[in-house]
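In: Here's a sequence, model it:
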Amino acid sequence: MDTGHDTAGAVPELSLKLDDQLCFSLYATSLAMNKIYRKLLGQLGLTYPQYLVMMVLWERDDVTVSEIGERLYLDSATLTPLLKRMEAMELLTRARDARDERQVIIRLSDKGRALRKAAVPVPGSVFCAAACPVEELVQLKVQLDTLRERLAAACG
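Out: Here you go, the predicted structure:
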């Protein structure tokens, strides 16, 4: 696949064939990844977005909605209903910050903390499903992170 750059800086005309599109490869891979996670997380009673929130909280509890949003690249309009459902599931609590009423603090409940132990096998199961060397997955993750950063910079 052509990188789209030549020495003169001009971008060549690229194919409109579906199978030539990087975005489609990312999309189709995301669908396959989500299918694996759906199976694994169903056993935990979590959706993938809920799992992401839990991972943020397992790393560092007692954070604001905006901090979770920054980590997950989600806005508060997307996060708020998700967090309300998770609170109803008794995985976390939501409370206004006493120092700044505009901020909502998210804390793990005992049930949310306990769920961490059940989630420990998930990354290994995904790794096994990928069926490739760990070095290859690490390199792919670095490349995807770099691509995300470049695309974000291009969006302004």
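In: contacts and neighbour counts: CA atoms only from here.
Out: Fine.
In: for the protein, what spans make up the helices?
Out: Assignment of helices within the chain using DSSP state H yields the ranges 22-42, 48-59, 65-72, 76-88, 110-119, 121-130, 134-155.
In: which residues sit against the last one?
Out: Looking back up the chat, that one is helix 134-155. With C-alpha atoms under 8 Å, 6 or more residues apart in numbering as the test, helix 134-155 has contacts from residue 127.
In: between it and helix 121-130, how big is the angle?
Out: If you take axes from the mean of the first three to the mean of the last three C-alpha atoms, to 10 degrees, helix 134-155 sits at 100 degrees to helix 121-130.
In: chain center to helix 134-155: distance?
Out: Mean-position distance between helix 134-155 and its chain equals 13 Å (C-alpha atoms, centre = their mean, to the nearest Å).
In: again with the first one
Out: Averaging C-alpha positions (C-alpha atoms, centre = their mean) puts helix 22-42 12 Å from its chain's average.
In: Please name every helix or strand in contact with it.
Out: Applying 3 or more C-alpha pairs under 8 Å, 6 or more residues apart in numbering; DSSP states H and E, we find helix 22-42 packed against helix 48-59, helix 121-130.
In: Please provide the structure for the following sequence as well, for comparison with the first:
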Amino acid sequence: MVAENMSDTAYDSTDITRQSTFPTDHSIAYLAREITRIYTRNLQDAIADHGILIGQYHFLRVLWEKDEITQRELANAVGMKESTTFTALAGMEKQGLLTRKRDSNDRRKMTVRLTDKGRGLRSKLIPIAKAVNDRPLAELSLKQVSDLKSMLETLRNNLSGEH
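Out: Have a look, this model is predicted:
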């Protein structure tokens, strides 16, 4: 619990780092991992009836925003290795969600496009994902949600070196 008079004080981990242990309740990373794990499980459970796995959903999200993208760009956008992306996309192609076509000028490049079936999932899965995302925010005010997003963006930027 944070004391009221500490609200404007910069975080100082000195008390924690002097300890010989690092309890999980002091770890933002542990809490973030737990939240991500629960969100992921809840979303996977919610979209399972549509025959989509969570990893496939992440590819679909990118493709819904930018269809006709190279496999490398898609891998980078999702944060996966190209070899993992290749395997996942092969499965999605078999499901009829997308097509892959080699670039005629550069045979190493593979362009990925959604099929009508893949595009059609957007109107079904986005509302489901939004509901999963919004559920834990229900008891927060709009300001708290805005502050939380801002703090998480700051953490992400600090971790990635994007100050």
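In: hang on, the earlier thing: and the helices and strands packed on helix 22-42 of the first structure as JSON lines, adding distance to residue 20 of the first structure and mean neighbour count?
Out: Listed next are these as JSON lines, based on distance: least, C-alpha to C-alpha, whole Å; neighbours: other C-alpha atoms under 10 Å:
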{"stretch": "helix 48-59", "distance to residue 20 of the first structure": "28", "mean neighbour count": "16"}
{"stretch": "helix 121-130", "distance to residue 20 of the first structure": "22", "mean neighbour count": "12"}
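In: Serialize those to TSV and add fields for distance to residue 41 of the first structure.
Out: As requested, these are exported to TSV (distance: least, C-alpha to C-alpha, whole Å):
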stretch	distance to residue 41 of the first structure
helix 48-59	7
helix 121-130	8
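In: Tell me which residue of the second structure matches up with residue 94 of the first structure.
Out: Aligning on TM-score structural alignment places residue 94 of the first structure opposite residue 100 in the second structure.
In: and its match, what does it touch?
Out: Listed by C-alpha under 8 Å, 6+ apart, the contact partners of residue 100 of the second structure are 93, 110-113.
In: thinking again about what came up before, output the helices of the first structure in a markdown table; the columns should cover distance to residue 15 of the first structure.
Out: Listed next are those as a markdown table, based on distance: least, C-alpha to C-alpha, whole Å:
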| stretch | distance to residue 15 of the first structure |
| --- | --- |
| helix 22-42 | 11 |
| helix 48-59 | 33 |
| helix 65-72 | 32 |
| helix 76-88 | 34 |
| helix 110-119 | 42 |
| helix 121-130 | 29 |
| helix 134-155 | 20 |
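In: List just the one of these that sits closest to residue 1 of the first structure.
Out: Nearest of these to residue 1 of the first structure, taken as C-alpha to C-alpha: helix 22-42 at 9.3 Å.
In: That closest one aligns to what range in the second structure?
Out: If you align by TM-score structural alignment, helix 22-42 of the first structure falls on residues 28-48 of the second structure.
In: hmm, who's touching the matching stretch?
Out: Contacts of stretch 28-48 of the second structure (C-alpha under 8 Å, 6+ apart): 24-25, 53-54, 125, 128-129, 132-133.
In: Over in the first structure, see which of the contacts of residue 100 of the second structure survive.
Out: Retained in the first structure (both residues aligned by TM-score structural alignment, their matches' C-alpha atoms under 8 Å) from these: 93, 110-113.
In: can I get those in a markdown table with distance to residue 120 of the second structure and neighbour count?
Out: Shown next, in a markdown table, are these (distance: C-alpha to C-alpha, whole Å; neighbours: other C-alpha atoms under 10 Å):
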| residue | distance to residue 120 of the second structure | neighbour count |
| --- | --- | --- |
| 93 | 15 | 18 |
| 110 | 23 | 20 |
| 111 | 20 | 17 |
| 112 | 16 | 22 |
| 113 | 13 | 22 |
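In: which ones among these are found in strands?
Out: Counting by DSSP state E, these place 110-113 in strands.
In: Can you tell me which of the residues you listed is nearest residue 66 of the second structure?
Out: Nearest to residue 66 of the second structure among those is residue 113, at 9.1 Å by C-alpha to C-alpha.
In: isn't the closest one right up against residue 102?
Out: No: using C-alpha atoms under 8 Å, residue 113 of the second structure is not in contact with residue 102, being 11.5 Å away.
In: Grab the most central residue of the second structure for me.
Out: By C-alpha atoms, centre = their mean, the second structure has its centre lying nearest to residue 58, at 6.9 Å.
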